[in-house]
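> Sequence first, predicted coordinates after that:
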Amino acid sequence: MTETATPLEECEAAIAKACKISGRKREAVTLIAVSKTHPVDTILPLLEQGQRVFGENRVQEAQDKWPGLREAYPDVELHLIGQLQSNKADDAVALFDCIHSLDRPSLVKALGKAMEKAGKQVPCFVQVNIGAEEQKGGCPIADVPRLIASARAAGIPVAGLMCIPPADIEPAPFFALLDKLARDNDLGGRSMGMSSDFETAIMLGATHIRVGTALFGQRG
């Protein structure tokens, strides 16, 4: 890349390279620009460059930032990538196009009711606690098939699996495990990989990568 390349152009080049190395098509990987904590004026340049898929962590923050932006850019796709409280299910279904943090039976129940009430089906990724970390959200690995089945029974479209590997450990084995879990459960989506490791995630099957720092710099 040239010295004048934008962060988005640099990220796109890295995605394309990882796809080429792994024999995948570029369109097989969705870049989610993680705009959590970033204000509207830092999101606008990415929108102007053509980025259309964004990720937010909190329902309230997204409600504050995105209605106006979506009026100007109606083709934006908004993903919820942070933990979701069951009492926010109605708001999440109304606002988001995809939810990446379905991780427990109570949330299955809340989202199923919210989608039925809204007459809107929002694809969801089942978040897996891939490193069995007590401090992290996510469904235990052993419970994944049961949670998928209950989500489908509740009328929730299950798009795939999502994970956040443990910090400061080589992520490749965790990505490979999520890929295997997705295949074992006949799921096409794998939401995995962030700014520091998305190339590895792509080479191990990621369909959705969640990139913040590489596009926006350090969060404020």
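Arrived safely.
> only C-alpha atoms for contact and neighbour calcs from this point on.
Fine.
> Flag every buried residue along the strand or helix carrying residue 110.
Taking DSSP states H and E as the criterion, residue 110 maps to helix 105-118. Neighbour counts over helix 105-118 (16 or more other Cα atoms under 10 Å) mark 107, 108, 109, 110, 111, 112, 113, 114, 115 as buried.
> List the contacts of that helix.
For helix 105-118, the surrounding residues in contact (Cα atoms under 8 Å, 6 or more residues apart in numbering) are 84-87, 89-90, 93-94, 102, 121-122, 147, 150-151, 154-156.
> next SSE after that helix?
Using DSSP H and E, the helix or strand that directly follows helix 105-118 along the chain is strand 124-128.
> Any chance you could list what contacts that following strand?
With Cα under 8 Å, 6+ apart as the test, strand 124-128 has contacts from 98-103, 137-141, 144, 147-148, 156-163, 178, 189, 191.
> Out of these, list just those in helices.
If you go by DSSP state H, the contacts of strand 124-128 have 144, 147, 148, 178 in helices.
> structure B:
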Amino acid sequence: MGLEDITRRIRAAEAAAGREPGAVTLIAVSKVQPPDRVEAVLAAGHTVFGENYVQEAQAKWPAWTARHPGVSVHMIGPLQSNKARAAVALFDAIHSLDRVTLARKLAQQIDEQGRSPQLFVQVNTGDEPQKAGILVDELPGFLTLCAELGLRPQGLMCIPPEDGDPAPHFALLARLAADHGLPGLSMGMSADFETAIAHGATHVRVGSAIFGARDYG
């Protein structure tokens, strides 16, 4: 495992799906990883990273991005509405736009700061009550609200249920994105990114398979 191996597998999955090389963006999920591991991936030339926590990202990424021009940081975890200001200032993309209150806060901050991160709407494809995300039936209305607020989502994101085949969820998300003219599909993680690529993923989120197991101690 490692960056080189994951990149090779992504290129192979693109080819198997008949897609152009480089069609898929690898988000290296660096949350709770030791600095030396992240710095090694930066040194290898990788430029797209994902974080789950605003406070953690604030503590480490400004210094790294200053030293590595062209690096982008994506928010891939749940985003509290009261962190919208910091998120708009820090992140180049937010993959977890998942409710009306957050949409309003992000619209306000984008207007105030004059900075527009890419936005992905998180869809609860499994209709799981414990999981964040817009329900499938509510997606058209939510996208209409986003447009009214001046938000222009780039795509959709999902996290399939842990138990079961992720492929139907990836297929559903791809169909929803196509129906609404959204080009981005943020789906697929370490265990299933090749399946996601086969269903059209444009962004895959891979962490421990690149950096090694996380130490939460």
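Perfect, I can see it now. Note that the structure is predicted; figures quoted are calculated from it, not measured.
> Tell me how they score on TM after superposing.
Laid over one another, the chains give 0.97 as their TM-score (TM-score structural alignment, normalised by the length of the second structure), with 215 aligned residues with a Cα RMSD of 0.9 Å.
> For the ones in helices among the contacts of strand 124-128 of the first structure, give me CSV that also has distance to residue 64 of the first structure and neighbour count.
Shown next, in CSV, are these (distance: Cα to Cα, whole Å; neighbours: other Cα atoms under 10 Å):
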residue, distance to residue 64 of the first structure, neighbour count
144, 33, 22
147, 31, 19
148, 31, 24
178, 33, 28
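> Where do the helices of the first structure begin and end?
Ranges of helices within the first structure are 7-21, 40-48, 59-72, 89-95, 105-118, 144-153, 172-184, 198-203, 213-216, based on DSSP H.
> circling back: how about the ones in helices among the contacts of strand 124-128 of the first structure, which pair is most distant?
Farthest apart among these by Cα to Cα are 147 and 178. That separation is 15.1 Å.
> The residue lying closest to residue 140 of the first structure once chain neighbours are set aside - how many residues pack around it?
Leaving out its chain neighbours, the residue that sits closest to residue 140 of the first structure by Cα to Cα, 6 or more residues apart in numbering is residue 129, at 5.4 Å. Neighbours of residue 129 of the first structure under the rule other Cα atoms under 10 Å: 23.
> which residues in the first structure does stretch 112-130 of the second structure match up with?
Mapping stretch 112-130 of the second structure onto the first structure (TM-score structural alignment) gives residues 117-135.
> For that stretch, buried residues please.
Those would be 121, 122, 123, 124, 125, 126, 127, 128, 129, 130, 131, for stretch 117-135 of the first structure by 16+ other Cα under 10 Å.
> Equivalent analysis for stretch 172-185 of the second structure, please.
Using 16+ other Cα under 10 Å as the test for burial, stretch 172-185 of the second structure gives 173, 174, 176, 177, 182, 184, 185.
> for stretch 140-156 of the second structure, same thing?
Of the residues in stretch 140-156 of the second structure, 142, 143, 146, 149, 151, 152, 153, 154, 155, 156 count as buried by neighbour count, 16+ other Cα under 10 Å.
> now for residue 17 of the second structure: what does it line up with in the first structure?
Using TM-score structural alignment, the partner of residue 17 of the second structure in the first structure is residue 22.
> so that match sits right up against residue 203, yeah?
Yes - counting by Cα atoms under 8 Å, residue 22 of the first structure does reach residue 203; the two are 5.2 Å apart.
> Which one of the two is surrounded by more residues?
Under the criterion of other Cα under 10 Å, the comparison of residue 22 of the first structure against residue 203 puts residue 203 first, with 19 against 15.
> And the more buried one? What does it align with in the second structure?
Using TM-score structural alignment, the equivalent of residue 203 of the first structure in the second structure is residue 198.
> Tell me how far the closest residue to that match other than its chain neighbours lies from residue 157 of the second structure.
Using Cα to Cα, 6+ apart and skipping residues adjacent in sequence, the residue nearest residue 198 of the second structure is residue 17, 5.3 Å away. Using Cα to Cα, to the nearest Å, we find residue 17 of the second structure at a distance of 20 Å from residue 157 of the second structure.
> Ends of stretch 21-33 of the first structure, what's the gap?
23 Å.
> Give the buried residues for that stretch.
Across stretch 21-33 of the first structure, burial judged by 16+ other Cα under 10 Å covers 24, 26, 29, 31, 32, 33.
> again, but for stretch 27-42 of the second structure
So for stretch 27-42 of the second structure, counting by 16+ other Cα under 10 Å, buried means 27, 28, 29, 30, 31, 32, 33, 38, 41, 42.
> Widest-spaced pair of those?
Pairwise distances across these peak at 15.7 Å for 32 and 42 (criterion: Cα to Cα).
> wait, isn't residue 153 of the second structure in contact with residue 98?
No - between residue 153 of the second structure and residue 98 there is no contact under Cα under 8 Å: 11.6 Å.
> Give me the neighbour count for the closest residue to residue 46 of the first structure other than its chain neighbours.
Nearest residue to residue 46 of the first structure in three dimensions, chain neighbours excluded: residue 8, at 7.3 Å (Cα to Cα, 6+ apart). By other Cα under 10 Å, the residues close to residue 8 of the first structure number 19.
> and what of residue 50 of the first structure?
Counted with other Cα under 10 Å, residue 50 of the first structure comes out at 12.
> What's it aligned with over in the second structure?
Mapped onto the second structure by TM-score structural alignment, residue 50 of the first structure lines up with residue 45.
> Could you do residue 104 of the first structure as well?
So residue 104 of the first structure corresponds to residue 99, using TM-score structural alignment.
> State the distance from its match to residue 74 of the second structure.
18 Å.
> likewise residue 65 of the second structure?
12 Å.
> With neighbour numbers in mind, choose between the two.
More crowded of residue 65 of the second structure and residue 74, by other Cα under 10 Å: residue 74, with 25 against 15.
> Residue in the first structure paired with that one?
Under TM-score structural alignment, residue 74 of the second structure pairs with residue 79 in the first structure.
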